[in-house]
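J.: I would like to see how this sequence folds:
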Amino acid sequence: MSLWNKHAIFEKNSIILSVGILIVVAIGGLVEIGPLFYLKNTIETVGGVRPYTPLELEGRDIYVREGCYLCHSQMIRALRDEVERYGHYSLAAESKYDHPFQWGSKRTGPDIARIGGKYSDDWHRAHLNNPRAVVPDSVMPRYGFLADSPLDYRHVREKMKVLRVEGVPYTDEDIAQADADIKAQSSPDDTAAVDALDKRYPKAVAHAALGGAATPTEQDALVAYLQMLGTTVDFKLYDEKANWR
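T.: Sure, this is the predicted structure:
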């Protein structure tokens, strides 16, 4: 039997083939899984990244529920044309509190990793109600029903407790004040409550609830989530190329 035909041993003997497969899979698994034990040494340290506020967390869940990630990625690649269009390339540390992260690769619509603060709350509401009213060529479906759906945040504390188990640094105080923080972020006129929110979640932006309603809507939560994307890190401190624009 020539050297080139020795693979026939594996093809004709199922036991030997199975053992060979296990060996190859084991080696491949060690190569891929081994570095994960040192992951903390490979993720950059970035100041400013914080957990989501309770309202932003609820908005993120709505974003995922409605499948927004299917058309909008949150991953700006380290290519000049992408940086010039969308902003500083995405850092792994920005998504360390995402379970799961929303990087993605498909863009039917633009990347939204840096959309926070780019448009006003009213623009986002108009875009959700009727995308073509602000972007004539948009193929995005309407999400106007979110404005008529009161936000059900009865389980937000349980969500935060689960995320804490997964490594998100929510404190007991954060969890205990979750309901109050949701009301504060949707009621910017309550200065004391907004100040308390800002101490727990730096750079959290208060957004007036639609129509001044006592209970925020699902649209309010989604807008709060969109408006924080890409706003927690001052990229000028990390890379001068952030000024390419």
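
J.: From now on I want contacts and neighbour counts done on CA atoms only, so please keep to that.
T.: Will do.

J.: which stretches of this protein form strands?
T.: Using DSSP state E, the chain contains no strands.

J.: remind me, longest helix of it?
T.: Identified as the longest helix of the chain according to DSSP state H is helix 14-33.

J.: Output the contacting helices and strands for it.
T.: Helices and strands in packing contact with helix 14-33 are listed as helix 8-12; criterion 3 or more C-alpha pairs under 8 Å, 6 or more residues apart in numbering; DSSP states H and E.

J.: who are the neighbours in contact with Gln103?
T.: Not quite, residue 103 is Trp, not Gln. Going by C-alpha atoms under 8 Å, 6 or more residues apart in numbering, Trp103 touches 73-75.

J.: And the helices in this protein, which stretches?
T.: In the chain, the helices defined using DSSP H lie at 8-12, 14-33, 54-65, 80-86, 121-129, 156-165, 172-176, 178-185, 191-200, 218-228.

J.: can you put the ones you listed in CSV and add distance to Ala93 and mean neighbour count?
T.: Conversion of the helices of the chain to CSV gives the following (distance: least, C-alpha to C-alpha, whole Å; neighbours: other C-alpha atoms under 10 Å):
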stretch, distance to Ala93, mean neighbour count
helix 8-12, 45, 12
helix 14-33, 20, 12
helix 54-65, 18, 21
helix 80-86, 18, 15
helix 121-129, 26, 18
helix 156-165, 16, 16
helix 172-176, 21, 14
helix 178-185, 24, 22
helix 191-200, 19, 16
helix 218-228, 15, 25
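
J.: now the ones you listed in TSV, with distance to Asn41?
T.: Supplementary listing: these in TSV, determined by distance: least, C-alpha to C-alpha, whole Å:
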stretch	distance to Asn41
helix 8-12	40
helix 14-33	15
helix 54-65	27
helix 80-86	26
helix 121-129	38
helix 156-165	21
helix 172-176	28
helix 178-185	32
helix 191-200	27
helix 218-228	27
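
J.: Please generate a structure for the following sequence too, so the two can be compared:
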Amino acid sequence: MGIYSKPVVFAVLSAVVILIGTIVTVFIPLFMPSTQPVSPFIKPYTAIELEGRDIYIREGCNNCHTQTVRPLRTEVLRYGEYSKPEEFAYDRPFLWGSRRTGPDLNRIGGKYSDSWHYRHMHSPQGMFEKSNMPPYGWLAGNALDTRHSFRKISVLEYGYSKKEVAQQIADYKAKVTAPDYDSRETRDQVTPEKLRSELTEMDAIIAYMQKLGRDVKNLETTK
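T.: Sure, this is the predicted structure:
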């Protein structure tokens, strides 16, 4: 009697073969350097950018906005250079998304000023009458909680020391509260007076969006 006449043995052997094939073709490549490209131009998120990313996830922004520009002519013309594997080296989890209720944001960094983002977050319909994006003006009324920023960065292994994290937070706070901040007037319009000298959740999410695609643009200019 051959193996085909023994259904239980055949099923077990088939499962073993499939398992071995899965490990060889899926799991082993996950740990190979060639499948995890890293570029010196791609920098880990700063403490403020990471806090902004967490807010972005918390508010479900990735449900309506993708962060993947496919290598198609029409997409490149609209959004910019197509997405590269190395630019997601520090994304945990990935936020590629699958729906474009709103435009793709993978190249939004530096496309608009901070002032533009403050106005848009505060009232999307005030800038685009037919926009179906809900207003997020209330984020400017929430003080940013950075108590766990260093812990988050440590878990993600971004390599910043506690002192560097504290400095990143202090530097960004100094930037957005400075009298000569180029978007100060707009920020003051959307931020309650009591929080104008503090960091808010809106400051953080804008910092995150201004990061998206910025490093890849630097990489492309070197080619």
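
J.: between the helices of the first structure, which gets nearest to Tyr97 of the first structure?
T.: Judged by C-alpha to C-alpha, the one of the helices of the first structure that comes nearest to Tyr97 of the first structure is helix 156-165, at 8.3 Å.

J.: distance between the closest one and the chain's centre?
T.: Averaging C-alpha coordinates over helix 156-165 of the first structure and over its chain gives two centres that are 16 Å apart (C-alpha atoms, centre = their mean, to the nearest Å).

J.: Which other helices and strands does it contact?
T.: If you count contacts as 3+ C-alpha pairs under 8 Å, 6+ apart, helix 156-165 of the first structure packs onto helix 172-176, helix 178-185.

J.: on that earlier part again, just the closest of the contacts of Trp103 of the first structure to Val205 of the first structure, please.
T.: Within the set of the contacts of Trp103 of the first structure, Gln74 lies nearest Val205 of the first structure; the separation is 20.3 Å, counting by C-alpha to C-alpha.

J.: Quick one: map that closest one onto the second structure.
T.: Matched by TM-score structural alignment, Gln74 of the first structure corresponds to Gln67 in the second structure.

J.: residue contacts, the residue most central in space within the second structure?
T.: When the second structure is reduced to its mean C-alpha position, the closest residue under C-alpha atoms, centre = their mean turns out to be Arg53, at 5.4 Å. By C-alpha under 8 Å, 6+ apart, Arg53 of the second structure lies in contact with 204-205, 208.

J.: Same list, those residues, but as a markdown table with distance to Arg107 of the second structure please.
T.: Formatted as a markdown table, the entries for the contacts of Arg53 of the second structure read as follows, by distance: C-alpha to C-alpha, whole Å:
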| residue | distance to Arg107 of the second structure |
| --- | --- |
| Ala204 | 18 |
| Ile205 | 15 |
| Tyr208 | 12 |
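
J.: Turn the helices and strands packed on helix 156-165 of the first structure into JSON lines, columns for distance to Val83 of the first structure.
T.: Conversion of these to JSON lines gives the following (distance: least, C-alpha to C-alpha, whole Å):
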{"stretch": "helix 172-176", "distance to Val83 of the first structure": "35"}
{"stretch": "helix 178-185", "distance to Val83 of the first structure": "31"}
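
J.: Can you say which of the ones you listed is nearest to Ser149 of the first structure?
T.: Ser149 of the first structure sits nearest to helix 178-185 of all these, at 15.8 Å, using C-alpha to C-alpha.

J.: Off-centre distance for that closest one?
T.: On C-alpha atoms, centre = their mean, the centre of helix 178-185 of the first structure falls 20 Å from that of its chain.

J.: quick one: that helix to helix 191-200, angle?
T.: Between the direction of helix 178-185 of the first structure and that of helix 191-200, the angle (axes from the mean of the first three to the mean of the last three C-alpha atoms, to 10 degrees) works out to 110 degrees.

J.: other SSEs contacting helix 178-185 of the first structure?
T.: Using 3+ C-alpha pairs under 8 Å, 6+ apart as the contact criterion, the elements in contact with helix 178-185 of the first structure are helix 54-65, helix 156-165, helix 191-200.

J.: now the ones you listed in a markdown table, with distance to Glu173 of the first structure?
T.: As requested, those are exported to a markdown table (distance: least, C-alpha to C-alpha, whole Å):
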| stretch | distance to Glu173 of the first structure |
| --- | --- |
| helix 54-65 | 12 |
| helix 156-165 | 11 |
| helix 191-200 | 9 |
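
J.: Just confirm the match of Gln74 of the first structure contacts Leu105, I think it does.
T.: Yes - counting by C-alpha atoms under 8 Å, Gln67 of the second structure sits close enough to Leu105 to count as a contact (5.3 Å).

J.: So for these two, which residue has more residues nearby?
T.: When Gln67 of the second structure and Leu105 are compared on other C-alpha atoms under 10 Å, the one with more neighbours turns out to be Gln67, at 23 against 20.

J.: Could you pull up the residues touching that one?
T.: Residues near Gln67 of the second structure by C-alpha under 8 Å, 6+ apart: 95-97, 104-106.

J.: ok, 6 Å please
T.: With contacts defined as C-alpha atoms under 6 Å, 6 or more residues apart in numbering, Gln67 of the second structure is in contact with 96, 104-106.

J.: how about a markdown table for those, with distance to Pro33 of the second structure added?
T.: Shown next, in a markdown table, are the contacts of Gln67 of the second structure (distance: C-alpha to C-alpha, whole Å):
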| residue | distance to Pro33 of the second structure |
| --- | --- |
| Trp96 | 21 |
| Asp104 | 28 |
| Leu105 | 27 |
| Asn106 | 24 |
